[in-house]
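*Asks:* pasting the sequence and the predicted model now:
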Amino acid sequence: MKYLDLQRFKFSSLYKTHNSYSSNSKRARQSCANKTQNVLGTATLTKLLAAIATFFLVVLTHFHNLGNGDVAIAQKPPQLSETALPAAQVHPLPPFLLQWQDKTNSGDYFSGVKQTSVGYLVWSKFPVKVYLERPVELDSASFEGRKFQEWVKGVLQAVQEWKVYLPLEVVEKPEIADIRIGRSRPPLQASFNRETREFQIPRARSAQTRYEFYISQQGILSHRYNIQLSPDQVGNYIAAAARHELGHALGIWGHSPLETDALYFSQVRNPSPISPRDINTLKRVYQQPTRLGWSLSSPNL
């Protein structure tokens, strides 16, 4: 019998930048590996790395991966039988998506959107509540204060852009939010290369999005998101990163292969606005069945 995480099951999407490894970084990692090998001894180090590699393999084979360097992360969940979940059903389309017609016939990238263990990540209760971090006890005239205000302005711009297509509401309290957006650097998550037997430090990322499932007080299978946006972004790149991650949080759990789409997998010099292909993909996602938004006591279980 399969068991699913419904309360602490978490995945993350990592928005890459074009920064590449430097030769100095490679030499530093090699030097560190050599020093560690000298201390532990070859046999001990080999066993340790093999064990860690096995751990990563076991974890990642159970969770979805967005590709292009994106990593799925999960914590050990409380177990709940899959038979206890509501049946996957299609929700009514939100009003704008119902009326949306792409007159340019530009297509979509729905094939790149990943399903989860409960189906597609569709919102069914609107408006979706969005909370974004605000400066507290920070002088708005200071350099850091101005940077924070620029960040808030860029994030709010992205929220307003997506609000055209799905009902969104900015709220003041994080505890009532469906999507929480914080101003912090996404953590670097090392991976182990089994061929070279080296740990690889990933490139710096400007944003990260995580989701988790939970059961609401009304017995509804629900989800929520936490988005981390780097404070180092400036200008149009703040809105671009927020636009991209909000696209994930609104249902597009995947990437576009075209630079002209907001959900292109990497940051570009001239960020694209939300495109018809983005909306075509979003509409197709919302036309799919999902277990999210339905009651666990549904009569068709």
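*Replies:* Received it, and whenever you're ready, just let me know what you need.
*Asks:* CA only for contacts and neighbour counts going forward, please
*Replies:* OK.
*Asks:* so where do the helices sit in the stretch 101-250 of the chain?
*Replies:* 143-163, 236-249 (DSSP state H, counting those that start in this stretch).
*Asks:* got those as TSV, with mean neighbour count columns?
*Replies:* Supplementary listing: the helices of the stretch 101-250 of the chain in TSV, determined by neighbours: other Cα atoms under 10 Å:
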stretch	mean neighbour count
helix 143-163	18
helix 236-249	24
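*Asks:* of these, which is nearest Leu4?
*Replies:* Between Leu4 and the helices of the stretch 101-250 of the chain, the shortest gap by Cα to Cα is with helix 236-249, which sits at 20.5 Å.
*Asks:* turn the helices of the stretch 101-250 of the chain into TSV, including distance to Ser256.
*Replies:* Listed next are the helices of the stretch 101-250 of the chain as TSV, based on distance: least, Cα to Cα, whole Å:
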stretch	distance to Ser256
helix 143-163	17
helix 236-249	11
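*Asks:* let's bring in a second one:
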Amino acid sequence: MQRRTQRKIKNLFIFLFVFAFIGLLIVSDSSHSFALFPKAQLGNSQTNPPCCLDTTKPENSLSLSPTPHSPLPTPKPHPLPTKLSQWQDKGNNGDYFTDIQATKFGYLIWSKFPVKIYIETPNLNTNLAETWVKAVVQTVQEWNEYLPLQIISTPHQADIKIIRKVPPLQGNPPRARSALATYELYIQDNFLRHKFTILLSPSQSGKFLQAASRHELGHALGIWGHSSNPNDALYFSQVANPPQISPRDINTLKRIYQQSTSLGWKLG
């Protein structure tokens, strides 16, 4: 009887030990899985930033309408816009041109100026709507210092449309984005053209709304890529104190407009 009791006690201890060991494995595995997705890293991916289209494959987003029957134009450079040709960076701050993506049609360069921009008036009360539009207009005026831009009131004539709308979720697991810029190609009078749509999330306001608008306009004007420097407007992530347009941004823009593109040229 005593031996039987000792055996039961021994078996009980073995069971409890095995149970406790398995429990530790389960807890350890759960903690490790959670650590794979720390919140601090969500939305901070350089290759697939939260604000914008996946810049690794931008051509996946575009359409060409109508389908051209003639060969696409041979890529070649356009004359440098006057404001960019006059730009000189006395501080020699450098650029991030090597991080810019060229599409299979060449760089996303505008050649017909001024670039026409439509800013949608949001469906808000008058004061809030005016505040939102005013904030976005300010960023258009900032870029107008370097490229000729014109704000228009008719969306169908716009080269760039700016809309207050939640961008679609991105990634797996899905994550929200503060803004999004997409483009499409089309044929007009036998010339290859492009146009942009910018979505700005309603959750953005104040300096963060302006930062998002400034950033996406940079994409729409040709900077189809990101900077790794938080002092540039085209930095890949949102920061606590958003920067203005930097000399590096403009140096990069100028180099882009010196490159070849099929956009803005007549089909062969």
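*Replies:* Good, I have the coordinates. Keep in mind it's a predicted model, so treat the numbers as computed, not measured.
*Asks:* now the TM-score, please.
*Replies:* The TM-score (TM-score structural alignment, normalised by the length of the second structure) is 0.77; 222 aligned residues with a Cα RMSD of 2.5 Å.
*Asks:* nearest to Arg210 of the first structure, out of the helices of the stretch 101-250 of the first structure?
*Replies:* Of all those, helix 236-249 comes closest under Cα to Cα, at 8.4 Å.
*Asks:* Arg248 of the second structure -> the first structure?
*Replies:* Counting by TM-score structural alignment, Arg248 of the second structure lines up with Arg277 in the first structure.
*Asks:* an error on my part: the question was meant for Gln259 of the second structure.
*Replies:* Mapped onto the first structure by TM-score structural alignment, Gln259 of the second structure lines up with Gln288.
*Asks:* and that match, that one's in a helix?
*Replies:* No - Gln288 of the first structure is assigned coil when assessed by DSSP: H, G, I helix; E, B strand; the rest coil, not a helix.
*Asks:* how close does the closest residue to it other than its chain neighbours get to Tyr120 of the first structure?
*Replies:* Closest residue to Gln288 of the first structure apart from its sequence neighbours, by Cα to Cα, 6 or more residues apart in numbering: Val90 at 5.7 Å. Per Cα to Cα, to the nearest Å, Val90 of the first structure is found 10 Å from Tyr120 of the first structure.
*Asks:* and what of Ala72 of the first structure?
*Replies:* 16 Å.
*Asks:* ditto for Leu250 of the first structure
*Replies:* 11 Å.
*Asks:* same check, this time on Ser22 of the first structure
*Replies:* To Tyr120 of the first structure, Ser22 of the first structure is 38 Å away according to Cα to Cα.
*Asks:* follow-up on the earlier one: and the gap between the residue nearest to Gln288 of the first structure and Trp123 of the first structure?
*Replies:* 11 Å.
*Asks:* picking up where we left off before, tell me which of Val90 and Tyr120 of the first structure has more neighbours.
*Replies:* Ranked by neighbour count (other Cα atoms under 10 Å), Val90 of the first structure and Tyr120 place Tyr120 first, with 22 against 17.
*Asks:* which one in the second structure is aligned with that one?
*Replies:* Under the alignment (TM-score structural alignment), Tyr120 of the first structure pairs with Tyr107 in the second structure.
*Asks:* what is in contact with Val90 and Tyr120 of the first structure at once?
*Replies:* With contacts taken as Cα atoms under 8 Å, 6 or more residues apart in numbering, Val90 of the first structure and Tyr120 have 286, 288-290 as neighbours in common.
*Asks:* format these as TSV; extra columns: distance to Tyr225 of the first structure and neighbour count.
*Replies:* Shown next, in TSV, are those (distance: Cα to Cα, whole Å; neighbours: other Cα atoms under 10 Å):
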residue	distance to Tyr225 of the first structure	neighbour count
Tyr286	18	24
Gln288	20	15
Pro289	20	17
Thr290	17	24
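*Asks:* contacting residues around Ser184 of the first structure?
*Replies:* Going by Cα under 8 Å, 6+ apart, the list of residues near Ser184 of the first structure reads 228-231.
*Asks:* of those, which belong to strands?
*Replies:* The strands, defined by DSSP state E, take in 228-229 from these.
*Asks:* which among the contacts of Ser184 of the first structure gets closest to Trp162 of the first structure?
*Replies:* Leu229 (17.0 Å).
*Asks:* return the residue of the second structure aligned against that closest one.
*Replies:* Counting by TM-score structural alignment, Leu229 of the first structure corresponds to Leu200 in the second structure.
*Asks:* OK, contacts around its match?
*Replies:* 162-167, 178-180, 209, 212-213.
*Asks:* ok, 7 Å please
*Replies:* 163-166, 178-180 (Cα atoms under 7 Å, 6 or more residues apart in numbering).
*Asks:* most neighbours among the residues you listed, which one is it?
*Replies:* Among the contacts of Leu200 of the second structure, Ala179 has more neighbours than the rest - 28 neighbours, counting by other Cα under 10 Å.
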